[in-house]
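Student: I would like to see how this sequence folds:
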Amino acid sequence: MCQTSVLMEKAGGDELLLENATSLEVLANGLMIASLFEGVKEFPGAAIRRIDFSGGKVFLYQIDQKTKKVG
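Tutor: Here you go, the predicted structure:
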């Protein structure tokens, strides 16, 4: 089984948010991600930076909600 990790890009390095992600849905104000063992979680203001398909990683970043500035 292919296991996908979801990470948030931060200044000090990447923070692991979820392991074993099973689905990702883009919402108007962020993302909703389901995982095998942790259920569904919402990440307001998050956006996809890049996806490493061979490495099984999705990298997110936080959008500045006040100015809609992309990070």
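
Student: rest of the way, CA atoms for contacts and neighbours
Tutor: Will do.

Student: so which strand or helix has the residue most central in space within the chain?
Tutor: For the chain, the residue sitting closest to the mean C-alpha position, by C-alpha atoms, centre = their mean, is residue 60 at 4.4 Å. Counting by DSSP states H and E, the secondary-structure element that holds residue 60 is strand 57-62.

Student: Give me the contacts around that strand.
Tutor: Contacting residues not belonging to strand 57-62 are listed as 4-10, 45-52, 70-71 [C-alpha atoms under 8 Å, 6 or more residues apart in numbering].

Student: to compare against the first, here's another:
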Amino acid sequence: MCQLNVVMEREGKQETLMEAITGLEVTEQGVVLRTYFEEPMTIDNASIKSIDFIGGSVVLASNPSDKSSGKI
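Tutor: Alright, predicted model coming up:
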């Protein structure tokens, strides 16, 4: 089974958002992350920058339209 860790890249720094995700969905609002035992997390105004299947990580980037809506 393949489980990935998701990090957000902002200003050259990476912050871990969620570990061992089991699902990822790109929506109009952003990216929805799912795991087995936690509630889904929606990352507003984000896009996928890269996926490393061997290293088990997804890097997200904030879209320029991100206006600090109070959510991640």
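
Student: Let me see the TM-score of these two.
Tutor: TM-score for the superposed chains, counting by TM-score structural alignment, normalised by the length of structure 1: 0.82, backed by 66 aligned residues with a C-alpha RMSD of 1.5 Å.

Student: Give me the mean distance between the strand holding residue 60 of structure 1 and structure 2.
Tutor: Once the two are superposed, strand 57-62 of structure 1 sits an average of 0.2 Å from its aligned residues in structure 2 (mean C-alpha distance after the TM-score superposition for structure 1).

Student: longest strand in structure 2, by residue count?
Tutor: strand 13-21 (DSSP state E).

Student: Go through that strand and flag the buried ones.
Tutor: 18, 19, 20, 21 (16 or more other C-alpha atoms under 10 Å).

Student: okay, those in a markdown table with distance to residue 56 of structure 2 next?
Tutor: Compiled in a markdown table, these are given as follows (distance: C-alpha to C-alpha, whole Å):
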| residue | distance to residue 56 of structure 2 |
| --- | --- |
| 18 | 12 |
| 19 | 10 |
| 20 | 9 |
| 21 | 10 |
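
Student: And the strands in structure 1?
Tutor: Using DSSP E, the strands of structure 1 run over 5-10, 13-18, 21-27, 30-35, 39-44, 46-52, 57-62.
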